[in-house]
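# Attaching a predicted model along with its sequence, questions to come.
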Amino acid sequence: MPAPAADALLRWPDAFGSRFAVFVDTEEEFDWGRPFSREARATTHVRALPEAHAWFAGRGVPLTYLADHPVATCPRAVETLLALLQDGRSAIGTQLHPWVNPPFKETVNGYNSFAGNLAVELEAAKLRTLTDTITHAFGVRPRIYRAGRYGFGPNCAGILSGLGYRIDSSMRSGYDYSGEGGADFTQVGNQPFRLAPGLTELPLTTVYTGRLRRGGARLYQRLGTLHRGRGIASRLGLLSRVALTPEDMPVAEALEAIRTAAGEGLRFLHFSFHSPSLEPGHTPYVRDAADLKRFYRWWGEVLSALDRIGVRPASLSEIIEALDMACDPRGISAIAHGAGGL
């Protein structure tokens, strides 16, 4: 992915303040160490969603659930999520896992697990099917999309715009999946930007910490060519790449990333995790009860840190409203600049 054009970048309106949001990849359970399978569609972990939802709601944090096809076609999962959405602030969105989402016309393999690698007709058909399924199940048309495995491709923006989506959240700032057949996002920063008329990219936040953090993605890539280069740089406090997720990210690094982001004026922090991590045994991140305790402890420390520095939670509706009022770096409003209807 090339860096977004300067006039596509959007600046959060002053009234929005400094905010954060939590997006949940709400998906089926599968063995992360085995090949993809169309048969892996279990969603037993949804029984853990109400407790987690109540935990976040008790701290004033709405959740946006990005549901995929196995979730949206499971009556128990739909019933559970419908009850959670009654809080009036949480929201439902879309996540596409091509290997479990009809129509099934592609070979199941790693390359095709990135939706952006599919033929445009097939990617569009899968997205239409999923969008219609979620609309029927939840009684509301989803407004935000994430490609599973961050599988954004050249046709995705056009498809999403045609389906009426307002936000794409498929790009993971600073990460490169090209070695697996996916996209390279190392030139994509944390700032939202216009993808197509009415469609905004809201990248997952990545923060570089350490004394050499100004080197960013480029220096991090170079360190990757050296034996243990990234690990040594991190241990010496020179450069670390921090994703805002409790999954395989130590809380001390997340807290340092929050301090760094606040000090550098980053106005929006985009957090995420996978729903199967809410019950032990489904992901490599939460294997047992001790891991689950660490998961919630991570969030407790992170939310306390955000509260101390005045970074407030934002709902999906509040984010879309702010993007409606957003300006590009030259001070031109998005609506006046031809991006009305975000």
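Sure thing, it's come through. No experiment lies behind these values; they were computed from the predicted model shown. Numbering: from 1, shown residues only.
# rest of the way, CA atoms for contacts and neighbours
Will do.
# can you give me the end-to-end distance of stretch 150-167?
This stretch, stretch 150-167, spans 14 Å end to end (CA to CA, to the nearest Å).
# what's the spacing between that stretch and its chain's center?
Taking CA atoms, centre = their mean, to the nearest Å, one finds stretch 150-167 lying 15 Å from the centre of the chain it belongs to.
# ok, and what's touching it?
Stretch 150-167 is touched from outside by 113-117, 120, 123-124, 127-128, 142-145, 168, 170-172, 182-183, 195-202, 320, 342, with contacts defined as CA atoms under 8 Å, 6 or more residues apart in numbering.
# How about Lys105: what's its closest non-neighbour residue?
Leu122 (7.6 Å; CA to CA, 6 or more residues apart in numbering).
# So the one you found belongs to a strand, correct?
No: looking at Leu122 with DSSP: H, G, I helix; E, B strand; the rest coil, it is helix, so not inside a strand.
# Determine the number of other residues adjacent to it.
A count of nearby residues for Leu122, using other CA atoms under 10 Å, gives 18.
# Got another one to weigh against that:
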Amino acid sequence: MTGARHRPDLVFVLSMDTEEEWDWSGPFPQRDFSVANADRLPAFQAFCDGLGIRPTYFVDYAMADDPAASAQLRPIIDSGRCEVGAHLHPWANPPYYGETGEYESHVVNLPLAQTEAKLEALLERLRGAFGVVPNAFRTGRWGINGEILELLRRKGFGIDSSMYPFFRNAYFDCEQTHLQPYWPDFDEPVRPGRQRDLLEFPVTVGFNGTDPARMLARYKAVSRPALERLRLVGLSWHTRFVRKLYLSPEVTSGRDMRPLVDFALANDNPMLHMYLHSSSLIDHGTGLIEAPGAMDIIQRNIEELLAYAGTRANLTFCTLSEAALLIDHRVGVAA
């Protein structure tokens, strides 16, 4: 076995969208939020403590505004074992500007004045609930644009983590997102730019091959809507022709996440960025885990992934802000 001193270094970050739970196939809730998943956070933090993981909790307004939920989080935050980031769900965050549909649920579709007002309300609630001024931000439902990045810079944020590599929809396009941590160009946020105020930390998404351009081309070929009835995506998964993989223990098994470690190393990415939703810690909280014992499944997947990653790299466990300092010091970030 290769000695530890000969293995490459990898920073490992786990970030969690810490939010209300609801039926993702139904309408967006605007009142009477359920945040029962907060009861699982102390046990999840204890699990992370045992592995050395220092989570970053992206907390939304509904979670911070609920006294019982915030009481579960506050001792964890006060202990310094984690970081708190800001997570903006338009439907759950005042001020309100009417009903929230699919279009309005994406932050990138809101008028900037509405986004700013909601962000100010969120920051005030996080200060009131936890006494924190967050350094990291993530949109609800992913995606970011230049004017929101500029808003974040004006509000004093140093980190954004809203980019979801190899994904696009009708409202934003992250398909060509730079895979390593980088300083985004505000005119073209998927690319590195010249500004040095706001770092982008994409979550880890990749394939079961190490050439991202080649594997993306394969995936796009088999996932064309015109070919959907042929079920080529499923066939490609079973034959290993191409597998799109997510470093997320709520959707990918520990074994299936293993290739993402090799994908990161082959593409000189100094970081593994795992992500999940707090609502997945309770059974049927998101619909992403159908089997009972969701939290146990998530924890087993994390343990299995880390056991493999530890054979391939020397892991350092950080919050996002800690990772920003460490990566910048070690290797710099993409320019």
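Yep, that arrived. What you are looking at is a predicted structure, and each value in this text was computed from that prediction instead of being measured.
# returning to that earlier point: so of the contacts of stretch 150-167 of structure 1, which ones are in helices?
The helices, defined by DSSP state H, take in 120, 123-124, 127-128, 320 from those.
# As TSV, the residues you listed with distance to Leu226 of structure 1 and neighbour count would be great.
Shown next, in TSV, are these (distance: CA to CA, whole Å; neighbours: other CA atoms under 10 Å):
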residue	distance to Leu226 of structure 1	neighbour count
Val120	38	17
Glu123	37	23
Ala124	40	20
Leu127	40	28
Arg128	44	17
Ile320	42	19
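# Closest one of these to Glu106 of structure 1?
Using CA to CA, Glu123 comes nearest to Glu106 of structure 1 of those, at 10.2 Å.
# Test my guess that Ala125 of structure 1 contacts Lys105.
No: using CA atoms under 8 Å, Ala125 of structure 1 is not in contact with Lys105; the gap is 10.5 Å.
# Could you check which of the two has the larger neighbour count?
Higher neighbour count among Ala125 of structure 1 and Lys105: Ala125, with 17 against 9, using other CA under 10 Å.
# Map the more buried one across to structure 2 for me.
Superposed on structure 2 with TM-score structural alignment, Ala125 of structure 1 falls opposite Ala117.
# which residues of the stretch 151-300 of structure 1 fall in strands?
167-168, 193-196, 199-201, 206-209, 240-243, 268-274 (DSSP state E, counting those that start in this stretch).
# post-alignment, the third one versus structure 2, mean distance?
Comparison of strand 199-201 of structure 1 with structure 2 after fitting gives an average deviation of 0.9 Å (mean CA distance after the TM-score superposition for structure 1).
# Where in structure 2 does that strand align, residue-wise?
On structure 2, the counterpart of strand 199-201 of structure 1 by TM-score structural alignment is residues 198-200.
# got the buried residues for the matching stretch?
For stretch 198-200 of structure 2, burial by neighbour count (16 or more other CA atoms under 10 Å) applies to 198-200.
# how near is Glu28 of structure 1 to Gln95 of structure 1?
From Glu28 of structure 1 across to Gln95 of structure 1, the span is 11 Å (CA to CA).
# more crowded one of those two?
Neighbour count, other CA under 10 Å: between Glu28 of structure 1 and Gln95, Gln95 has more, with 27 against 24.
# Would you quantify the distance from the residue mapped onto that one from structure 2 to His277 of structure 2?
Counting by TM-score structural alignment, Gln95 of structure 1 corresponds to His87 in structure 2. According to CA to CA, His87 of structure 2 and His277 of structure 2 sit 11 Å apart.
# what's the answer for Cys82 of structure 2, then?
Distance of Cys82 of structure 2 to His277 of structure 2, given as CA to CA: 16 Å.
# show me where the stretch 151-300 of structure 1 has helices.
Along the stretch 151-300 of structure 1, the segments classed as helices by DSSP state H, counting those that start in this stretch run 156-162, 216-223, 229-235, 251-263, 289-308.
# Nearest to Ala21 of structure 1, out of the ones you listed?
Checking the helices of the stretch 151-300 of structure 1 against Ala21 of structure 1 by CA to CA gives helix 289-308 as the closest, at 10.9 Å.
# Tell me which helix or strand comes right after that closest one.
strand 312-313 (DSSP states H and E).
# Tell me the residues of structure 2 aligned with that next one.
The alignment of strand 312-313 of structure 1 onto structure 2 (TM-score structural alignment) covers residues 316-317.
# That stretch against structure 1, how far on average?
Its matched residues in structure 1 lie on average 2.0 Å from stretch 316-317 of structure 2 after superposition (mean CA distance after the TM-score superposition for structure 1).
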